[in-house]
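**Q** Build me a structure from this.
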Amino acid sequence: MQKVSVIIPCYNQASFLSEAIQSIIDQTHGNWECIIVNDGSPDETESVAQTWCSKDSRIKYIYQKNQGLSSARNFGIQNTESNFILTLDADDKYDPTFIEKGLKILNENQKVGVVSSWILRFKGGDEICVIKPNGKIIEDFMFQNASNGTSLFRKKCWLDVGGYDEKMKTGYEDWDFYIGVCTLGWNVHVIPEVLFFYRQHDFSMRLDAYANHDKNIKMYMYSKHKELYLNHYEEMVTYFLNTIDLEKRNNIKVKNKIDYKIGFLLLKPFRKLKSLFR
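**A** Purely as a prediction, here's the structure:
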C-alpha cells in the first residue's frame, strides 16, 4: 500500500487543529504519515500537536520560526518519506475517502500530477456553498485558480516546480504552484464530489489577498510566468478585454438603478455649492 505524507502547516489555528488531524485519522487509506508544521505560532499549536503525537506514531511535529505558508509547506515536504503529498490547512478537513480516491486516479493516469475535489464552504455549523472547480490543463489556470488550494500530488511535481514560492507571502501560492505543475505537462484532476471542507472565517489569508493584494500578486505571477502568457497572447488579450467590458456593463447597471439616480439628484445641489468654492 502506497504511503502518503500529509502536511499540516499551523499558525494561530490550534483550536481547529484536532479536527483537521482527525479527518486524516479517519481516512480509509491507512498508510500515511502526518507532519504538523508549527510556523512559529504563538498559540497552543505545540501542545495540541504533541498530544496527538503521543496517541499515534504516524503523527509527527516540527517547528520553524514564522516564515509563511509556502515556507511551512516546503519545510514539511522536505521531511517526508513518501512519493505522494497531501496538503491540508489546520482549520480545514477532508472526507474519509479522499486519499483512497485520489491515489486511485494518480495510479491510473500518469499525466495527472495533482488531485483535488469539489469544496464545501462552511462556517460554524452552517453550510455556505459548494464550489466546483474544473481543474484540467494550463489554459484553465492562466487567469484563475481552477482547483482547491490544498490537494494530493506527486512529490515529483513539487521537486520539478521547485516547491511553493516562498516569496509569495500574501496569498495565491497554491495557484502559482498549479501553474508551474501544468506548465511542465501534468494535468490537475478534480474529483466531482464534495470531499473537502473549507472553514470560512470573517478574516482569512484568502480574503485579505483578494481585497488588498490581488493586483500586486498577479503582477508578480504574470512577470514570473511571462513566457507562458506571451505564448498565449491572444487568450490574454481576450481575457483582459472581456474583463474591461464586464466592468463597463456592471457600471452601467449601477447607474441605471433607481437608488443611484435618486442619490445623484439629491447630491446635485451640493455639487453646485462645492463648485462655487473652487
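
**Q** only C-alpha atoms for contact and neighbour calcs from this point on.
**A** Noted.

**Q** Lys111 contacts Asn187, doesn't it?
**A** Yes: Lys111 is within contact range of Asn187, at 5.9 Å (criterion: C-alpha atoms under 8 Å).

**Q** Here is a second sequence; please produce its structure as well for comparison:
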Amino acid sequence: MLKIKRLVIFISLALLLVYFIVLISNTTFSNNTNDSSSDIDNDDNYSYLNDRYTKQQQLKQIVVDTVKNHNNEITTNRLNSTSSFSISIIIPLYNQLKYIKYTLDSLVTQSISLQQSYTWEVIIVDDFSSEWMAKERLLEIYNEYSTIFTTITLIFNSKNLGLSECRNIGITYSKGIWILPLDADDLIHSEFLEKSLKLLKNKHNNLNNNILVSNMYKFVSESNFQDDKIVGQWNIPKWDSSIIPNRNLLHCSSIFRKSLWEMVGGYSNELWFGWEDWEFWLRSDRTLQNTTGTGLSVDIVGGDNPMFYYRIKPGLHSFCGDEYRLCFAMFQTVNPHLYAVDDIILAHRYISTRGKLIRQPIQKRIKQFPNLPILYFWMGLIEFHSFSNLKVSKEHFENALKLNLNSNHDWQFMLQYSLVLKETRNGYFQSKSQLDQLFDKYSHINLKHNFNKFY
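**A** Next up is the predicted model:
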C-alpha cells in the first residue's frame, strides 16, 4: 500500500513538472515571435535571417573587381591607346588547341579588313588548359596570327575559372563598343562581320537592347566547315520576352553592346553546368524592361542563310542534354522571381534528390567562386535530403543567407533553412516562428498556400 502511495506522489510531481516546462516554453516562443516580427518589417535589419550575420558582413561579387584579382598573364600587340574598336571578338579556350586555328582562320577570311572604317580586335582567354605544352603552343599560334591581326590579345588564366568568367575577363579587357563571343571550336561566315556592322550602323541609335544573331549550321568535322559535314540547322525564332524564361531563343555567338554587359553585371558564374548565355539573355531582357520599359530587340544577320557554324563533337554529350530537368530546376532557382512559387518549390525538391550527381561539381565551383550564395543553397538542399547531413546542410544554408544581397532569393533561402532548423535539437519553435513571419511577409505570392501543398 505504501509503495502505491509513493508511486502516485511521484507521478503527480512528474506531471506538475511537465506542466511548468510547457508553460515556460510557450512564454519563450511568444516572446521570440514578438521580437522577430518587429525585425522583419525593417528591410535594413537582417536578424530574422540569422542573428550572427549582419548586412555589413555580406559580400557582393562585382565582375570587374573579380577579374582584376585573377592576376592573369596578358600578351598583346594592341597599342596602349584609349581609342575603341567597333567590335571585340572574345574567344574562351580550354583544351581546344586543335580547333582554334580554324576559328581564327574564319576571322582572317572576313570580307571587312582591319584597315577599313570598321575596326575590330581578337581576344583569346585560355582557361588554364591542361593539354601537353598548351601554353607554349598557344604562344606559337599567337605569334603566327599577330602578323595578320594588328589587334590580337592572348590572356592566360592563373587557374581554371569556367566559360562564363573567361568571357567576363575578355570583355573586361576589351575596347570594343560591340561584343561577339565566339567559342574556340566554332566558325563564322566570311561576310558575317561586314553584314553585322553595316546593319548596326544603319540603326542610328545607341540603345543597349539591340542584339544581332545569325541562323546556325551544326556540323561534324575535325577540320574546317564543309557543306557535306552539316548535320543540322537552327533557325532563330522570333524574339518573344514571354518565352525566354522557359526556352532559349538565341545562341551564344550573338552580338551585343558592351554597355549592356556592364549594365547587367556580366555573365553569371553560378551556372556551372552551362546555359550561361541563356541566363544572360533572360537577365538582360528583364533588366532592360525594368529600367527602360523595353526588352531586347533582335535582328537576324544574313536572312535565312546561316552564318554561324557550330561544331558537334562525336561521342561527347552535354550534361544538360542528359539531365535537362535537373539543369532547368537549378536554372529556375537562380532567378526565382520569374517563375511560379510552386514551380520553385518543385525545383527545390528535384535538386534535393540528385545529390550524388551534383555534389562534386558544386563543391568545385564553390572553390572557384566562394562568394556565390546560390551554390551554398544547392549544397544545403542536397546535404539535407540526399545525405541526411543536418549539421553540414545548416551551415550551407547559413552561408547562403550570409552572402545573399539579392532580395529575390530571400524567401527560398529562408524557407529551406527553416525546414532544416525544424529538425535540429531545440529548433522547432524557432523554425515555426520564422515560417510564420515568412508567410506573412510573402502573402502576396501565396507562399503559405504553396508550401502546404508540398510539406
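
**Q** Lys111 and Asn187 of structure 1: who's more crowded?
**A** Legend: neighbour count by other C-alpha atoms under 10 Å for Lys111 of structure 1 and Asn187, higher for Asn187 (21 against 14).

**Q** quick one: that one from Asp140 of structure 1, how far?
**A** In this view, Asn187 of structure 1 and Asp140 of structure 1 are 10 Å apart by C-alpha to C-alpha, to the nearest Å.

**Q** do Thr170 of structure 1 as well
**A** As for Thr170 of structure 1, its distance to Asp140 of structure 1 is 23 Å (criterion: C-alpha to C-alpha).

**Q** same deal with Ile105 of structure 1?
**A** 20 Å.

**Q** Spell out which residues sit in contact with Arg206 of structure 1, please.
**A** 171-172 (C-alpha atoms under 8 Å, 6 or more residues apart in numbering).

**Q** That should have said Cys129 of structure 1, apologies.
**A** When contacts are counted by C-alpha under 8 Å, 6+ apart, Cys129 of structure 1 is found next to 120-122.

**Q** Make TSV out of those and add neighbour count.
**A** Output for the contacts of Cys129 of structure 1, formatted as TSV (neighbours: other C-alpha atoms under 10 Å):
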residue	neighbour count
Leu120	20
Arg121	18
Phe122	17
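
**Q** wouldn't Asp285 of structure 2 be in contact with Ser241 here?
**A** Yes: under the criterion of C-alpha under 8 Å, Asp285 of structure 2 makes contact with Ser241 at 7.2 Å.

**Q** So which of those two has more stuff around it?
**A** Ranked by neighbour count (other C-alpha under 10 Å), Asp285 of structure 2 and Ser241 place Asp285 first, with 21 against 17.

**Q** Could you report the distance from the spatially most central residue of structure 1 to Asp176 of structure 1?
**A** Of all residues in structure 1, the one closest to the mean position by C-alpha atoms, centre = their mean is Gly149, 2.3 Å from it. Distance of Gly149 of structure 1 to Asp176 of structure 1, given as C-alpha to C-alpha: 10 Å.

**Q** What residues in structure 1 pair up with stretch 21-35 of structure 2?
**A** Counting by TM-score structural alignment, stretch 21-35 of structure 2 pairs with no residue of structure 1.

**Q** For that stretch, list every residue counted as buried.
**A** Neighbour-count burial for stretch 21-35 of structure 2, counted by 16 or more other C-alpha atoms under 10 Å, picks out Thr33.

**Q** again with stretch 341-350 of structure 2
**A** By neighbour count with 16+ other C-alpha under 10 Å, stretch 341-350 of structure 2 contains the buried residues 341-342, 344-345, 347-350.

**Q** Restricted to strands, list the contacts of Cys129 of structure 1.
**A** Among those, the members falling in strands are 120-122 (criterion: DSSP state E).

**Q** Take these and write them to CSV, including distance to Ile7 of structure 1.
**A** Output for those, formatted as CSV (distance: C-alpha to C-alpha, whole Å):
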residue, distance to Ile7 of structure 1
Leu120, 21
Arg121, 21
Phe122, 22
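
**Q** Among those residues, which one lies nearest to Lys255 of structure 1?
**A** Among those, Arg121 lies closest to Lys255 of structure 1 (C-alpha to C-alpha), at 32.8 Å.

**Q** what do Asp285 and Ser241 of structure 2 both touch?
**A** Contacts common to Asp285 of structure 2 and Ser241, judged by C-alpha under 8 Å, 6+ apart, are 295-296.

**Q** What number of residues are in the vicinity of Trp175 of structure 1?
**A** Applying other C-alpha under 10 Å, we find 22 residues neighbouring Trp175 of structure 1.

**Q** Helix or strand: which one has the corresponding residue of structure 2 for it?
**A** With TM-score structural alignment defining the correspondence, Trp175 of structure 1 maps onto Trp278 in structure 2. Secondary structure from DSSP states H and E places Trp278 of structure 2 in helix 276-292.

**Q** In structure 2, where's the longest strand?
**A** Assignment by DSSP E gives strand 85-93 as the longest strand of structure 2.

**Q** So which bits of it are buried?
**A** Of the residues in strand 85-93 of structure 2, 85, 87-93 count as buried by neighbour count, 16+ other C-alpha under 10 Å.

**Q** And stretch 76-93 of structure 1, by the same measure?
**A** Going by neighbour count (16+ other C-alpha under 10 Å), the buried part of stretch 76-93 of structure 1 is 76-77, 80, 82, 84-93.

**Q** starting at the chain centroid, how far to it?
**A** 14 Å (C-alpha atoms, centre = their mean, to the nearest Å).

**Q** and that stretch, which stretch of structure 2?
**A** Using TM-score structural alignment, stretch 76-93 of structure 1 corresponds to residues 170-187 of structure 2.

**Q** Can you give me the end-to-end span of the matching stretch?
**A** Stretch 170-187 of structure 2: ends 18 Å apart by C-alpha to C-alpha.

**Q** what's the closest of the contacts of Cys129 of structure 1 to Gly68 of structure 1?
**A** The closest of those, once distances to Gly68 of structure 1 are taken by C-alpha to C-alpha, is Arg121, at 23.2 Å.

**Q** tell me the contacts of the aligned residue in structure 2 for that closest one?
**A** Using TM-score structural alignment as the criterion, Arg121 of structure 1 maps onto Lys218 of structure 2. Lys218 of structure 2 is in contact with 230-234, 309-312, counting by C-alpha under 8 Å, 6+ apart.
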